[in-house]
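S.K.: build me a structure from this.
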Amino acid sequence: MPIAPGRRRFLAAAAALPAAALARPARAQAPAAWPDRPLRLIVPFPAGSTPDLVARAIGPQLAAGLGQPVVVDNRAGAGGNIGTDMIAKATDGHTIGLSINAPITTAPALYGNLPYDPRRDLRPIAMAVRAPQLLVIAPGVPARDLRGFLAHVRANPGKLSFASVGAGSGGHLAMVELMAREGLQMEHVPYRGFPQAVLDLIAGRIETMVVTIGAVLPQVREGQAIALACTGEKRAPEVPEIPTLAEAGVSDATSYGWSGLFAPASMPEAHRARLEELAVAGFREPAVRAPMEAAGFEVMGLPAAEFARFIEEETNRWGGLIQRLGIRAEG
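M.R.: Presented below is the predicted three-dimensional model:
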C-alpha cells in the first residue's frame, strides 16, 4: 500500500528522534575546566631545602595563572627518590613535582630496584635553576691551587679522604670523575648532610670535598676552608676570585647541581603544556628570581624540550660514569 506523503514525513521525523536525542546532550556537554581544584607540588626534600625554596618561589606564579592554589607538599627520604616516585605514580591530574638531578639522572644507574623510571614515568615541564660547586680543601693541606693539590694527592695515594652526601650525589660524582681523569686515589667518606662534612673539613678530619657554594661560603671567606676551583663554566659571582676548573688546568669537567619541574606521564599533554607556559614565564619574573639568585643559583627557566635534552646529556654522562666505575648506593 502506498504511504501518504504526510505519513512519510512523520515516519522520517520519528526515525531521526533517537539520534537527535543522543546528539543534544553531547553538544551541550562542555569540557571540564582544569584545574578544578588545588594543585599539589611535591618536593622530595625537607622544608627549607634548596628545592623547597625554588618550589615556593614559583608556586604563586603557577597559582595565579591557573586560578587555583598550588600547595607545596614536602616528601623527603632516600635522597629524593621517595618523593620523585610519588610524582611519577600520581594519576589524579592535579599533582606535579620539583626534583633535582640525582633522582632523575643518576638514581637509575645507582639502584637496581628503583620503583620508577624517569624516562617512562615523568615528563619535564621546565628547568628551574642550576648552581656550580666549589672544590675545597682543609687549611692544613699543603697546597693553594688545584695543580698543587693534585700533585699532593698523587704523592700520597689512598692516604687522603674526600667527603660527599652519598654515592651518586653531585659532589661525589664530580670528585670521582676528577680522580678517574687524573689518576688519583682517595677514600670516600659519605655524610648525611653538608654541615657535618664542612665541620670535619675545617677540623682536618677529611682533606677535600666538592660542595655547593652556599654550604661552605662563610668558611671560605673566613679562611677556614680553601677554595681551589669552581665547577661552573664561568666564575661564580659569590667568589669571583676563584678560578673555574678549566682555568685551573682541568678542562671539560664542568658540573652543576640543578632542579626542575616535572609532571607524571599520566597528565594530559595539554595540561602539562599549560604548566610549561606558566613556569617559563614565571621564572622571568623578578619576584621569582630574586630569592633564588640571592641563594646563589642561576635561574634557567628552560622550556621542556631544552630541559629534556639537558637531562638526556646528564643521564648519559653521570649514569655512564656510575656504570663504568661500578658505583653503588650505600645502604
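
S.K.: only C-alpha atoms from now on, for both contacts and neighbour counts.
M.R.: OK.

S.K.: what ranges do the strands span in the stretch 51-200 of the chain?
M.R.: Assigned by DSSP state E, counting those that start in this stretch, the strands in the stretch 51-200 of the chain fall at 70-74, 95-100, 122-131, 133-137, 161-164, 187-190.

S.K.: another for comparison:
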Amino acid sequence: MKSVPMLIVVLIALVSHAATHAQAFPSRPVRLVVPYPPGGANDIIARLLAPRMSASFGQNVIVDNRGGGNTLIGSEIVAKSVPNGYTLLMIAAGHTINPSLYPKLPYDTARDFAPIVLIGDGAYVLVAHPSLGVASTAELIALARRKPGQLAYASSSTGNLTHLAAELFNALAGVKMLHVPYKGGNPAMADLLAGRVAVFFSTVAVARPHIQSGKIRGLGVTTGKRSLALPDMPTIAESGLPGYEVSGWYGLVAPAKTPKEPIARIHRAVQEALRQPEVKERLLGVGVEAVEASTEQFGKLIEREIAKWEKVVKPLGITPE
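M.R.: This is a model prediction of the structure:
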C-alpha cells in the first residue's frame, strides 16, 4: 500500500514537469515593436531578424511599426507592457539621446527597459564637398580653425546622431562649424552634393555610392575601428581627432523586470541569426556590422551612451524640432 502514495507523488512530479516544459518561452507569438515607420534601417534589421527568430522559437515574431514622436510612441508602448518577453523594442543609439532632449519622457530610459542583445554597430562617415579642398580629418580641423563659424555642416534632423556627431566633433576639435538641419538624410546629402554645405556626418548607406563615384570625399568613419562597410576608410580618431567615437548601434530591449529565461532565449536566437553569413552581408548593406556581446555588456553600453550624450546635449541646450 505504501507504493500507492509514492506513485501519486511521482505522477504529480511528471505532470508538473510536463506543464512547465509546455510553457517554456515562447509558447505564443512575440511582438517586436519598431518605433519607426517602415523602410528605414531599424525596420530593415527587424524584418531581417524576425523570421530567423521565428524559426528558432517555433513561434511567429511579428514586427509592429509604431513610428512617431521621435520613437517615444513605440518606446512607451513597450515600457508599459507586461514584462514577460512577449513584447520587445528595437532600439538604436537615439534611444539613449532622448533622455537629454526631452525633460519629461513618458518613461525612464535607464529604469523602464531591460537590455537583451546588441545587434550591430553602424558607422557614420564624415564626408566633405570636394571644393573644400580637404582630404583628411586633420585637414578639415585645420581649415575650420582658420575659418571659425564659416563652415556649415548638414544634419538629417536636430538632435539626432548626424547632428550630435558633428557637435561632439566641434567640442573635441575645438572648432565651430555651423549647423544646418534638414528633414532626412537624402535632402542633406543633396545639398552637400550641390556644395551648399561643407560637410555631413552621413550614414554609410547614403554616402557610400557618392564616395565611390568621387562626388564627395570621405574623411573618416565615426566608429572606434574601421568599418567593414568602408574597409579602406580610416577612422576619424586615427586620421586627426584621437578619442573621437560615435556608433549608430542597434539592439533589442524588453520591459523592465522581464524574467531572465526569456531574455536569455531571445539573446541566443538573435546571436544565432547574426552568425549567418547572409545576415551579416545584408546588415553590411545598410552599413551595420553584426556584433557578439553579452546582455550585461549591452546594458553597460546603454549606460555609457546616456551619460555621453547628456554631456553633449545639455551644455548646448539642444531641443528637438
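
S.K.: TM-score for these two?
M.R.: Comparison of the two superposed chains (TM-score structural alignment, normalised by the length of structure 2) gives a TM-score of 0.88, and 306 aligned residues with a Cα RMSD of 2.2 Å.

S.K.: picking that back up, quick one: which of the strands of the stretch 51-200 of structure 1 is nearest residue 81 of structure 1?
M.R.: Smallest distance to residue 81 of structure 1 across the strands of the stretch 51-200 of structure 1 (Cα to Cα): 9.1 Å, for strand 95-100.

S.K.: so where do the strands sit in the stretch 201-321 of structure 2?
M.R.: So, for the stretch 201-321 of structure 2 - with DSSP E, counting those that start in this stretch - the strands run 217-221, 250-255, 288-290.

S.K.: might you report the residue contacts of the counterpart of residue 51 of structure 2 in structure 1?
M.R.: By TM-score structural alignment, residue 51 of structure 2 lines up with residue 60 in structure 1. Contact partners of residue 60 of structure 1, counting by Cα atoms under 8 Å, 6 or more residues apart in numbering, are 69-70.

S.K.: ok, residue 60 of structure 1 to residue 111 of structure 1 distance?
M.R.: Distance of residue 60 of structure 1 to residue 111 of structure 1, given as Cα to Cα, to the nearest Å: 35 Å.

S.K.: picking up where we left off before, in CSV: the strands of the stretch 51-200 of structure 1, plus distance to residue 320 of structure 1 and mean neighbour count.
M.R.: Compiled in CSV, those are given as follows (distance: least, Cα to Cα, whole Å; neighbours: other Cα atoms under 10 Å):
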stretch, distance to residue 320 of structure 1, mean neighbour count
strand 70-74, 30, 20
strand 95-100, 18, 26
strand 122-131, 20, 26
strand 133-137, 21, 26
strand 161-164, 20, 23
strand 187-190, 19, 16
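
S.K.: tell me which of these approaches residue 231 of structure 1 most closely.
M.R.: That would be strand 133-137 among these, by Cα to Cα, at 5.3 Å.

S.K.: so that closest one matches what in structure 2?
M.R.: The aligned range for strand 133-137 of structure 1 is 124-128, by TM-score structural alignment.

S.K.: what about residue 276 of structure 2, how many neighbours?
M.R.: Close neighbours of residue 276 of structure 2, defined as other Cα atoms under 10 Å, add up to 12.

S.K.: that one -> structure 1?
M.R.: Checking TM-score structural alignment: residue 276 of structure 2 goes with residue 285.
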